[in-house]
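Novice: below are the sequence and a predicted model for it; my questions follow.
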Amino acid sequence: MSVSSAVPDYIVVGAGSSGCVLAAELTTDPTRTVLLIEGGGSDRSFLVDMPRGLAKLLEPGSRYVQDYDVRRGGNRGTERWMKGRVIGGSSSVNGMIYARGFPADYDRWAALGCSGWGWSDMVRHFKAIEDHELGETDERGVNGPLRVSGHPTDAAGGALCEAVIEAAAQAGTPRVADTNAAPDGGIAYQARTIWRGKR
C-alpha cells in the first residue's frame, strides 16, 4: 500500500516484537489496511539469523541498535542500554532466551487487581504462540508461530553446565526438563528461540 494512495485503517509505530505481532493480527482481516512504521532497517542479514551474530549486532555503533545512557538515580551513575533498531526490534538482536516467568508471578498480578493476567488466563496465550520441540503438555504448546528449542546438551561447555546443574541439585534445587513448565522452580538447560541453528 502506498501511503499517498490510501489512508490506512491502522498505524502501528514500531516494528518490534509487539508491533509486528499487532500488525500481523490486524491484517488477518483482508479488508483492513495497516501502516507499520519502523525507524530501523531490514532484518534480512546473516548476522540476525545466526545466533553467534549477537556479538556483532551489539557492537558500539551497530546500525541494528539504538544505544543511550540511562540514569540509575541517586549517586549510582549511568548505564549504557541498547534497544533493537531493526525490523523485529530487540527480538532481532537479543540473546534468544525463552523465559515466561513463574505462574505465581502472574497470579500475584491478578490478586493485585490485574484481571485476566492470572496464570490460568495467560498459559493458554503462551501455548498458542509456542511450537516447542519438547512437545505439547498442559504447560507447553505446539504448532504456534514461535519456535522454542532446548540448549543442546552436547554443546561446548557441556561438562561445565552439567557440573553446575549437579551442584544445584545437591544444594536442593531440582533438575527439571523445562524451567518454563516448573511452577516451583528448578534448574535446566535454558529454552531458546533458536530453530535449526537460526534465530
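Specialist: Great, that's in hand.
Novice: all contacts plus neighbour counts: C-alpha atoms, from now on.
Specialist: Will do.
Novice: just checking, what packs against the host helix or strand of residue 121?
Specialist: Element membership of residue 121 [criterion: DSSP states H and E] is helix 119-129. Judged by 3 or more Cα pairs under 8 Å, 6 or more residues apart in numbering; DSSP states H and E, helix 119-129 is in contact with helix 103-111.
Novice: angle of the helix it packs on against helix 119-129?
Specialist: 120 degrees (axes from the mean of the first three to the mean of the last three Cα atoms, to 10 degrees).
Novice: give the buried residues for helix 103-111.
Specialist: By neighbour count, with 16 or more other Cα atoms under 10 Å as the criterion, the buried positions of helix 103-111 are 103, 106, 107, 110.
Novice: against residue 25, how distant is the third one?
Specialist: Just to be clear, that refers to residue 107. According to Cα to Cα, to the nearest Å, residue 107 and residue 25 sit 27 Å apart.
Novice: take this one as well and set it beside the first:
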Amino acid sequence: MTTATLLEPKDEPDIGKLGMWVFLASEVLFFGGLFLAYLYGRTHWPQGWAAGSRHADVVLGTVNTALLLTSSAVVALAVACEEDAKQRRWTARLLALTAVLGATFLAVKGFEWHAEWDEHLFPGPSFALAVPGAQEFFALYFVMTGLHAVHMIVGVAVLAVLARGRSRDRAWARARHLEAAALYWHFVDVVWIFLYPLLYLVQRHG
C-alpha cells in the first residue's frame, strides 16, 4: 500500500486555501495602486475631494457597510457550523443568507449609482460640480466601487453555488472550499471598510 493510498483527505495539504491567500495578496497590490491614486488626488485637490465626498450618499453607504459587516459574521458562522457535525444542517442556509446580503448590497449600490447618474456626477462634459478635483474624485469613486462590485458579484455567485451544493451534500462543497470562499468574502468586506470612510466621510462636516 502506497503512501498516497494511506493519505486521508483530511491530511491532504490545503492547496485551495493557500491559493486563495496568494490570490488575495495579488489583489492587495492591485487595490493598493488605487489607494495610492486616491492619496495623490486628495493631497492635490483637497477641496474637490471634499466636495465630491459630500455629494456621495452617506446614508446608503452606511447601510451597505452594515450589510457587509453582517454578511461577514454570517459566513463565519456558516464555517463554524460546518465544522460541528451537530450544527452542519445550518451551513447551507447561512451561506445562502450571506449571498442574499451580498445581492442586497449590490442592489443598493446600483440604486446609488443610478441617482448619481441622474445628478450628473458621472465624469464627463455634463459633470455637475465645478470644484477642481471633484470630477477626478468621482472618476476614482466609480472605478473603485465598480471593481469592488465585480468582486462582490463573484463572491455572491460562489456562495450561492456552495450553498446549493452543501444542501445536496455534494463532495465538492466541503469545509476547505467553504473556508476559502469565506476568506475571499472577508477580503471583499475589508476592502469596503477602507472605501467607506475614504469615499463617504471626507470632511463631511465642511
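Specialist: Cool, got the structure. Remember, it's a predicted structure, so these values are computed and weren't measured experimentally.
Novice: need the TM-score between these chains.
Specialist: Overall, the chain-to-chain superposition scores 0.29 on the TM-score scale (TM-score structural alignment, normalised by the length of structure 1); 99 aligned residues with a Cα RMSD of 5.6 Å.
Novice: hang on, the earlier thing: residues of the helix holding residue 121 of structure 1 that come out buried?
Specialist: Residues of helix 119-129 of structure 1 classed as buried by neighbour count (16+ other Cα under 10 Å): 119, 123, 126, 127, 129.
Novice: ok, stretch 60-73 of structure 2 next?
Specialist: Neighbour-count burial for stretch 60-73 of structure 2, counted by 16+ other Cα under 10 Å, picks out 60, 61, 64, 65, 67, 68, 69, 71, 72.
Novice: and those, which is closest to residue 139 of structure 2?
Specialist: The nearest member of the buried residues of stretch 60-73 of structure 2 to residue 139 of structure 2, counting by Cα to Cα, is residue 61 at 17.3 Å.
Novice: ok, back up a step: same list, the buried residues of helix 103-111 of structure 1, but as TSV with distance to residue 55 of structure 1 please.
Specialist: What follows is those, written out as TSV (distance: Cα to Cα, whole Å):
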residue	distance to residue 55 of structure 1
103	32
106	33
107	36
110	38
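Novice: and the residues you listed, which is closest to residue 163 of structure 1?
Specialist: Closest to residue 163 of structure 1, out of all of the buried residues of helix 103-111 of structure 1 and judged by Cα to Cα, is residue 103, at 28.0 Å.
Novice: and that closest one, how far from residue 84 of structure 1?
Specialist: Here residue 103 of structure 1 is placed at a distance of 28 Å from residue 84 of structure 1 (Cα to Cα).
Novice: picking up where we left off before, and the furthest pair within the buried residues of stretch 60-73 of structure 2?
Specialist: Based on Cα to Cα, the longest span within these runs between 60 and 72 and measures 18.4 Å.
Novice: shouldn't residue 164 of structure 2 be in contact with residue 92?
Specialist: Yes: with contact defined as Cα atoms under 8 Å, residue 164 of structure 2 reaches residue 92; the gap is 6.8 Å.
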